[in-house]
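# Give me a model of this one.
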Amino acid sequence: MGDWWLAGRYRLIERLGSGGMAVVWRARDTHMHRHVAVKLLRDEYTVPGAAERLAREARVAGELASPHIVTVYDFGTGPLQQAAPGDPHTPPVPDAAGHESVYVTMELVPGRSLAKVVSDEAPLPLGRVLDWAAQLCDALEVAHEAGVLHRDIKPANVMTTDRGVLKVLDFGIARSMKTLAAGSTLTRPGGVLGTAAYMSPEQANGSELDARSDLYSAGCLLYELLVGEPPFGFGEVPSLLFRHVHVEAEIPERVRAGLPDAMAELILALLAKHPSDRPQDAAAVRRRLAVVPLPPSTPQPSRSEQAEELARRMDELSGLPPDEAVDRLRDLLRAHLAVFGPDHERTLNVRDDLAYYLGLRGERPLAVRVLRQLVVDCGRVLGAEHQVTLAARRNLAYWTAKAGEPGEAARLLGDLLPDYAHVHGPSDVETLKVRRELALCTGRSGDVDEAVRLLRVLIADMARVLGGEHRQVITAREELAYWDHRSAKTGTVLPEPTASPDSSPSARRTG
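Next up, the predicted model:
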């Protein structure tokens, strides 16, 4: 955190994501005293003229004024320099050598991409999709009237804020970056630029594009929100391009029962193979959205009633086999997202539980991936020393070790221990357990002498706190004997002591 500076002005704080051509960071603009999103072009695409091309598109995108288009603040090239270890908040000296990077800075949007929403919640309620579709039309109308095409409308390029405001990313910039990746000029004829699952037929053919190509991509996006995947699914690029050009999309109401005819007909019109058969502009799409009937509303339980019901369903997890628990937790996660939102502590706890049961049923690498993202999200929302964050960090180390990476687990535990001791106290039983987990992972990673040293110091502290005859102290002594034999290279191979329940992750929540 805070280890890098860009152009002597932007302090890079947290990596938010990456794509094929760029990496996005949350950063602090120290001149304007605000947080921004910084998109860094990857080194392999920083070809001669890259900055000029990107600047050309960024200037155009920066002139688009809409509450539904992410604002572009700045662009250019500048040195990417490492901060001084002892003073990460002070920019490097101006004449320090650094790597020149091409970048664009943009408005930082608090919320989720529609790709994340689809992953968590699809298929989505019709009313929500209609609201977002109208906002997307507003963004497209502003851009198209200014003569700007997006060329890469897809869920990953659309954000929704915590208040339900839709914002489209990368107008123009998407085209520039794709062009750089293709090693072409901005006007290269016959180039296929975009994302295959959402690409219009004319885009797939490398033909000339207009606003109706963005509308086709918007139709693919709406189809995915309502059905759960784009009209031709995902797969190999040549197969997807062929389907966009030659295969008719499945009629939406066949995939999702109860979808109003007006909505299904609009989506099929947006997905027409020939641009002349589609709505001719975003305003026409918005007018058709306005007459789509909503299903009759039914009384919804209050938030407190929903919260009580979710707590009851969480209680029922206790004692379930892992397979059944994982299925239920995935449903519960969607419900928690709908009731509490992604950043609520209860939602974060459900994600932690899901990772735990994924690990129990043998999907340890997946549990690790879920926990890595959870640790990032908990740190952003709650802080590195919050109890939920500490538990997620500890569980990440546990399942990392179980996934066969004890060295990485030892590193994670070494980073965790100071924060854990600061919150719980150095003599707390849980802090002692973390120290023990660190010693065991250190030994399993191959540093046997260090494991012995850690265990000897730990046993003395455990005996002082718990008493010399406590079962945890006795178990730690058995572990020390094992690693001591390994360290001495006596040739005697002892079986590693069976891990006791104390070396498992932090206590599970059942409510």
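# okay, CA-based contacts and neighbour counts for the rest of this
Will do.
# What are the boundaries of the helices in the stretch 151-300 of the chain?
Listed in chain order, the helices of the stretch 151-300 of the chain (DSSP state H, counting those that start in this stretch) span residues 173-182, 201-204, 211-227, 237-246, 252-255, 261-270, 282-289.
# Adding mean neighbour count, write those out as a markdown table.
As requested, these are arranged in a markdown table below (neighbours: other CA atoms under 10 Å):
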| stretch | mean neighbour count |
| --- | --- |
| helix 173-182 | 21 |
| helix 201-204 | 23 |
| helix 211-227 | 25 |
| helix 237-246 | 16 |
| helix 252-255 | 15 |
| helix 261-270 | 19 |
| helix 282-289 | 17 |
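# Please provide the structure for the following sequence as well, for comparison with the first:
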Amino acid sequence: MVERSLIHGRYQLLELIGRGGMGEVWRARDEALDRRVAVKCLKPLGTRQDEPFLRVLRERFRREARVAAGLQHRGITVVHDFGESDGVLYLVMELLDGRNLSELLSAGRPGALPVGEVADIAHQVAAALAYTHAQGVVHRDLKPANVMRLADGTVKILDFGIARLAQDIGLSAKLTSAGMAMGTPHYMSPEQIAGLTVDHRSDLYSLGCVLYEIATGAPPFDLGDPWAILIGHRDTPPEPPRLRRPELPPQLDAFILALLAKDPAERPDDPAALARDLLVAAGHHTTAALRVPAPRPTERLPEWTRGMRPGSRASGSWSLRLPPPDRTAGLTGQWTGLPPATVVEAPPAERRGPAPEYLAVLTSRHRAGLSLGRLGRWEEACDVHRAVAAERERALGGDHPDTLNSRYETAYALGRLGRWREALEGHRHVAETCARILGPDHPVTLDARYETGIALGRLGRPAEALALYTDLAAARSRAQGATHPETLRARHGRGISLGRLGRWDEALEEAREVWAVRGLVLGDDHPDTLVSRREIAVALGWLGRWEAALDEYREVRQARERVLGPGHPDALTSRNDEAHCLEQLGRAGEAVELYRQVAAPEDRGAADR
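So this is what the prediction gives:
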């Protein structure tokens, strides 16, 4: 964006505020209305090869931007305009004069805000959330950096719609210690951690985390690595805020604990009304009757959480060499446009748990295993992943995400080597462990179950694979939606299993439904859509409907040649499919010509070698 200072012929970019993983934010002037605005520019969208995905992303961006622009409340940042300019998606918002709660916490001593200010922020944020929730809009990533207090005392929530858009771009859950689901670990609800569908009550839990931190100076679960933080949110009752700061009014203490209920149904039905009462309670310390969920029995966190590095939080003294929060972190992603902050040295302390240096070595070896796999050196990759998995289990425990990640990669490498029985055992172990720790419907659990289904199919056990894929498709649909690509992938596996069982009418119906939805979601020329269309042709062939099968095979071949090029392996496979179909129709001459076209590139490749 540096080389270009005018967006859409209207917005003059004046000063870069921040730059991060999703793009840039600029202070700008609206030339048409002569006013200062903030312009958020997302990263360039990519190449034409990604067009089906980008088409979906553009539409989702427009939808999220329209929703954000439709929110009209004094507690919500105003979105004036949005669009696309030279491949860059942009949002135009009001320019705010104030500091986010991360800044306020960093500036405060000892870190917590005054009681009256906490009550006022609680009141304003709860009122803004009540408005957005009434519109059916959920934030999904509420945290101190996304809440700004202006110079006149107004409190505004930032970045509605950005959390969902980030997920669409690909910032989704992975089996690593960097975080287990969409959101920021210190402020995630238990249902987010479990990978379940979230509603407005997830925002209430995040609000409880924010209020806990600004009231006490630390988040409710200020533990070790992000994995330990997530387990704290999921399983451990929070310590009452008044135990950390006795002068807090009892009603404020009770309100925060009610927001932090593990069960969404136990969170307040009308937090805005309760927050209004806090404004009085903050001055008089009166106690109102407020239902607080009964505490669960205290559970110890796993041993591997001891001594681990903490995740990022908004406030307080830093125990590691981490900079204080960036003033632009609430805009989009983790912005890094400002100068580096002063480093705070950690006081000497007795080390408990594995040394960070040793864990870093294991991480490096894990990455080396991934690189070997990308090079096709699967034997070596398998040996590396197996060794790292054993060492991680000794150092961190069998249930740690890093250990499970290594076991998953070991099983995947075994599958690529054709050792499907061992791969099946490995994927089942990961799936069962993740189901126990994260829940049966968590995306990571479902990923491992999908690989289990592939192993069952390769081992000639289609009936077991069919049962698994059927259950998996239902679970994906519950957790991620009926049109999510992973749901469709599970349904694709189900259709293949039906075919392997000889149930071709059902396989054809499933393939047609998946192809239709993939076309709408991913685009007609997306590789997954074309794979589904090929499965339609396969089923038609097995049903003896070769003329119809030929039409489908030909459409797939033409699309692959157009998108990938005539020499691409998938395009050559499609020619082979079409030739086989022509043979079945007795059109041998046409089939021979296609077979020659398939053989010619292979002969040229052999000569080159």
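# before we move on, the earlier item: JSON lines please, covering the helices of the stretch 151-300 of structure 1 and showing distance to residue 417 of structure 1.
Supplementary listing: the helices of the stretch 151-300 of structure 1 in JSON lines, determined by distance: least, CA to CA, whole Å:
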{"stretch": "helix 173-182", "distance to residue 417 of structure 1": "42"}
{"stretch": "helix 201-204", "distance to residue 417 of structure 1": "53"}
{"stretch": "helix 211-227", "distance to residue 417 of structure 1": "42"}
{"stretch": "helix 237-246", "distance to residue 417 of structure 1": "46"}
{"stretch": "helix 252-255", "distance to residue 417 of structure 1": "50"}
{"stretch": "helix 261-270", "distance to residue 417 of structure 1": "53"}
{"stretch": "helix 282-289", "distance to residue 417 of structure 1": "54"}
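# for those helices, which one sits closest to residue 148 of structure 1?
Of all the helices of the stretch 151-300 of structure 1, it is helix 211-227 that lies closest to residue 148 of structure 1, at 8.4 Å by CA to CA.
# Which one of the helices of the stretch 151-300 of structure 1 lies nearest to residue 390 of structure 1?
Comparison of the helices of the stretch 151-300 of structure 1 against residue 390 of structure 1 by CA to CA identifies helix 211-227 as nearest, at 34.3 Å.
# Compare the closest one with structure 2 and give me the mean distance after superposition.
When structure 2 is overlaid, helix 211-227 of structure 1 sits 0.7 Å from its aligned residues on average, using mean CA distance after the TM-score superposition for structure 1.
# quick check: that helix aligns to which part of structure 2?
Against structure 2, the aligned range for helix 211-227 of structure 1 is residues 200-216 (TM-score structural alignment).
# go on, stretch 103-118 of structure 1?
Aligned by TM-score structural alignment, stretch 103-118 of structure 1 falls on residues 90-105 of structure 2.
# Which residues outside the matching stretch are in contact with it?
27, 36-42, 65, 77-84, 111-113, 144-151, 214, 217, 314-316, 325-327, 330 (CA atoms under 8 Å, 6 or more residues apart in numbering).
# Buried subset of these as a PyMOL selection?
Once 16 or more other CA atoms under 10 Å is used to decide burial, the buried members of the contacts of stretch 90-105 of structure 2 can be selected in PyMOL as follows:
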select buried, resi 27+36+37+38+39+40+41+42+65+77+78+79+80+82+83+84+111+112+113+144+145+146+147+148+149+214+217+314+315+316+325+326+327+330
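# Filter the contacts of stretch 90-105 of structure 2 down to just the ones in helices.
In this view, these that belong to helices under DSSP state H are 65, 214.
# show me the contacts for the spatially closest residue to residue 253 of structure 2 that is not a sequence neighbour.
Leaving aside its sequence neighbours, residue 253 of structure 2 sits nearest to residue 241 (CA to CA, 6 or more residues apart in numbering; 5.8 Å). Under the criterion of CA under 8 Å, 6+ apart, the contact list for residue 241 of structure 2 reads 212, 215-216, 248, 253, 256.
# Turn the residues you listed into CSV, columns for distance to residue 204 of structure 2.
Written out in CSV, the entries for those read as follows (distance: CA to CA, whole Å):
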residue, distance to residue 204 of structure 2
212, 12
215, 16
216, 18
248, 20
253, 15
256, 10
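# so stretch 562-581 of structure 2 matches what in structure 1?
Applying TM-score structural alignment, one finds that stretch 562-581 of structure 2 aligns to no residue range of structure 1.
# Give me the contact list for that stretch.
Residues outside stretch 562-581 of structure 2 that contact it (CA under 8 Å, 6+ apart): 49, 525, 541, 546, 549-550, 553-554, 556-557, 560-561, 590-592, 594-595, 597-598, 601.
# First-to-last residue distance for the match of stretch 103-118 of structure 1?
Length of stretch 90-105 of structure 2, first residue to last, CA to CA, to the nearest Å: 30 Å.
# Only the buried residues of that stretch, if you could.
Neighbour-count burial for stretch 90-105 of structure 2, with 16+ other CA under 10 Å as criterion, is recorded at 90-96, 98-105.
# any idea which strand is longest in structure 2?
Scanning structure 2 for the strand with the most residues, using DSSP state E, yields strand 11-20.
# Now that one on structure 1. Mean distance?
With structure 1 overlaid, strand 11-20 of structure 2 shows a mean distance of 2.4 Å (mean CA distance after the TM-score superposition for structure 1).
# how far does that strand sit from the chain's center?
Counting by CA atoms, centre = their mean, to the nearest Å, strand 11-20 of structure 2 is centred 27 Å from the centre of its parent chain.
# Stretch 161-180 of structure 1 too?
Here stretch 161-180 of structure 1 shows a centroid-to-chain-centroid distance of 16 Å under the convention CA atoms, centre = their mean.
# And the contacts of it?
Outside stretch 161-180 of structure 1, the residues within contact range by CA under 8 Å, 6+ apart are 21, 41, 45-47, 50, 53-54, 57-58, 60-61, 67-70, 109-112, 132, 135-136, 139, 143, 148-152, 157-160, 185-186, 193-194, 341.
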